[in-house]
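Chemist: turn this into a structure:
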Amino acid sequence: MTEQTSDLRVAVVGVGAMGADHVRRLADRVVGARPVLVADASAQTAERVAAAHPGVRVAPDALAALDDDDVDAVVIASTGPTHAELLLACLERGLPVLCEKPMTTDVASALEVVRAEAAVSATTGKRLVQVGFMRRYDAGYVALRQLVETDELGAPLLLHCAHRNASVPPYSTSETVVLDSLVHEVDGARFLLGEEVTAITVRTPRRRRSAPEGLADPVFALLETQSGALVDVEVSAATGLGYEVRTELVAERGTALVGTESGPLVARADTAVRGRRVPAGFLERFEAAYDAEVQAWADAARRGTAAGPSSYDGYAATAVTTAGVEALRTGRRVEVVLEPRP
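Modeler: Predicted coordinates:
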């Protein structure tokens, strides 16, 4: 694919809450791209989303959307188990693709995607897959990463993370909390610290009385990294209060907290101020990050390539969360061994 001079024509596969939001984003806010086609397991949902955006058509199924002559690139926002087949189909067709997390739900299929993309890259010199880890585009997380890169606070020692949802879909299980929610903290740790996670322990404290039946809530994870830094993560699935995400870096010469309304709260000897509100949901909390993420993807896709979090990043996160599911089941610390990056 050569660089486009006209708008990038995008098919969105899966138009539930996340996919429908991406359709709105592409239609209203992203420069140089527009939605032209939607597909969803629910024909009624697809029709409703398409009807809200003039010029958007409904494809009979996901693969038909990929084969449509009007489609230049694809956003995958369907359920996790569908991602591997769709990603491989996009690679086979040479379509740049933004795939929501998790990239896939198991290590074998994640590696298959990584290797398939590597084969395409060996021929074209271009990447095609970007994984939807939007926190890498959040202003607070970018600032926190810069603090680490510039060594302003010294070497990182700990990350304290909280990821709290007001509620979760009725089909959620303790395992999906690890695979679908904890995955953000896994990639966040890799992004912020610039290194891999080498082991994970997952424990469940006393269960929240209001939690849905059969769901461990909250879940507590401890991640170990290559340098010896530790990352502790609390994932609460059903607080009933709103959507709250924050991360605090503890380094040799200070601390820095993101997830406040005013950006990073850096504490030194001349410590700062506090104050924040809890957003209603993830689309509100990370709206600006989603905008920046999709714009960066669209800019790259117009050049026939991809930017941002790679298929290898998706694989690495899946490897950690898969180990996390084992740790959840067994109560044991599980080591994470990654295949080398192609």
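
Chemist: contacts and neighbour counts: CA atoms only from here.
Modeler: Fine.

Chemist: can you give me the helices for the stretch 151-300 of the chain?
Modeler: Using DSSP state H, counting those that start in this stretch, the helices of the stretch 151-300 of the chain run over residues 174-176, 182-193, 282-285, 287-301.

Chemist: what's the second one packed up against?
Modeler: Think helix 182-193. With contacts defined as 3 or more CA pairs under 8 Å, 6 or more residues apart in numbering; DSSP states H and E, the secondary structure elements packing on helix 182-193 are helix 139-149, strand 156-164, strand 197-203, strand 230-236, helix 311-330.

Chemist: how about residues contacting stretch 274-282?
Modeler: 165-166, 241-244, 260-262, 265, 285 (CA atoms under 8 Å, 6 or more residues apart in numbering).

Chemist: circling back to that earlier point, let me have the helices of the stretch 151-300 of the chain in JSON lines, extended by mean neighbour count and distance to Gly275.
Modeler: Rendered in JSON lines, the data for the helices of the stretch 151-300 of the chain read as follows (neighbours: other CA atoms under 10 Å; distance: least, CA to CA, whole Å):
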{"stretch": "helix 174-176", "mean neighbour count": "18", "distance to Gly275": "32"}
{"stretch": "helix 182-193", "mean neighbour count": "23", "distance to Gly275": "23"}
{"stretch": "helix 282-285", "mean neighbour count": "16", "distance to Gly275": "15"}
{"stretch": "helix 287-301", "mean neighbour count": "22", "distance to Gly275": "20"}
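
Chemist: compare with the first, here's sequence two:
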Amino acid sequence: MASGGTGGTLGVAVIGTGRMGADHVRRLHEVTNGARVAAVVDIDAERVKRIADGIEGCSAYTDPAAAMAADGVDAVLIASPGPAHEAALLTAFGHDLPVLCEKPLTPGPASALRILEAEQRLGHRRLQVGFMRRYDAEYTQLKSLLETGRLGRPLMLHNRHRNVSAPPGFTSEMLISDSVVHEMDITRWLLGQEITAVTVLKPTPSGNAPQGVQDPQLVLFETSGGAIVDVEINVNCGFGYQVQAEVVCERGTARIGDGHALVTNTAGHWGGTIAQDFVERFEDAYDRQMQAWVDATRRGEVTGPSAWDGYATTAIVEAGIRAQKEGGRIEVDLLPRPPFYN
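Modeler: Here you go, the predicted model:
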């Protein structure tokens, strides 16, 4: 690593410049301190060249391996589609480069385990997985409250996850793999417990849902500590983007996500606004996540969600999709956590 471990400006190669990747390029270039966009990679050569041309000192590539081998690249941000993650991660490990990888770590548990094994062979952590809700101010406040023990033991966690509409090609399975995956990670993080079983209940589909898409769904988790967690996932609600959580403990409850920072009263009405997409709702969390990753990398450290967290969610997703298709309760097949990730 040319400068990442010495406190110098971190040169980052961003792999994938779709909606999320392009937003990360902007964030690194305009918002984050201590880092610069050294390279951008995409199969669309024209698009990646346009992006690179707008950033001084940035080079454009269509091959991730070439970008990672380039001078001035100290770290990698992977925002390409999930099926491409494994190859990019293994290449990054081959160069011993720190990586921030958007979820999913990989599409399934088998490939995720290969990533765990490869990182352990390095002998030190290099990977952080992009579960950005852990950096959201409300979620971190809720986590801190639970850790004080003032409310007693968590018994239940209620979650609501609503999108205005799903993008074209969004399937019933993607409600679990692309949306509820966030609740899988945040449940494990908030409660400090593993998810041991999943049940999926499916009401009559909404008239807003595309033909053949089972939306909404109610997903139930059981945890290793005896808590029960429910997730209302509704990706075609039509009115806004909402992520809300309420934890029920022995001596009280706590709720986040109501979005009541600004309430207006005018002309016989009161109310506020509802975010329209995840980028708007979690912009600050993405900013915090990026700055924390850059700061840790420049110190020569790796913090945040680990490859183990990425693997655990793939195992839970696998159980969730089985529960969705087969009905009933499906236990999560999760290997014991390696000491490397304790």
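
Chemist: closest to Leu86 of structure 1 out of the helices of the stretch 151-300 of structure 1?
Modeler: Distance to Leu86 of structure 1, taken as CA to CA, is lowest for helix 287-301 among the helices of the stretch 151-300 of structure 1, at 17.0 Å.

Chemist: how much space between the aligned residue in structure 2 for Val202 of structure 1 and Arg322 of structure 2?
Modeler: The criterion is TM-score structural alignment: under it, Val202 of structure 1 has Val200 as its aligned partner in structure 2. Spatial separation of Val200 of structure 2 from Arg322 of structure 2 under the definition CA to CA, to the nearest Å is 9 Å.

Chemist: now the buried members of the contacts of stretch 274-282 of structure 1.
Modeler: Neighbour counting with 16 or more other CA atoms under 10 Å marks 165-166, 242-244, 260, 265, 285 as buried within the contacts of stretch 274-282 of structure 1.

Chemist: picking that back up, the contacts of stretch 274-282 of structure 1 in strands, which ones?
Modeler: 244, 265 (DSSP state E).

Chemist: got JSON lines for the contacts of stretch 274-282 of structure 1, with distance to Asp313 of structure 1 too?
Modeler: Shown next, in JSON lines, are those (distance: CA to CA, whole Å):
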{"residue": "Asn165", "distance to Asp313 of structure 1": "24"}
{"residue": "Ala166", "distance to Asp313 of structure 1": "28"}
{"residue": "Leu241", "distance to Asp313 of structure 1": "31"}
{"residue": "Gly242", "distance to Asp313 of structure 1": "28"}
{"residue": "Tyr243", "distance to Asp313 of structure 1": "25"}
{"residue": "Glu244", "distance to Asp313 of structure 1": "24"}
{"residue": "Thr260", "distance to Asp313 of structure 1": "26"}
{"residue": "Glu261", "distance to Asp313 of structure 1": "28"}
{"residue": "Ser262", "distance to Asp313 of structure 1": "29"}
{"residue": "Leu265", "distance to Asp313 of structure 1": "28"}
{"residue": "Arg285", "distance to Asp313 of structure 1": "23"}
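
Chemist: whereabouts in structure 1 does stretch 223-243 of structure 2 align?
Modeler: Mapped onto structure 1 with TM-score structural alignment as the criterion, stretch 223-243 of structure 2 occupies residues 225-245.

Chemist: now the matching stretch: buried residues?
Modeler: Neighbour-count burial for stretch 225-245 of structure 1 flags 225, 229-239, 242-245 (criterion: 16+ other CA under 10 Å).

Chemist: got it, and stretch 298-313 of structure 2?
Modeler: Using 16+ other CA under 10 Å as the burial criterion, the residues of stretch 298-313 of structure 2 that qualify are 298, 300-302, 304-313.
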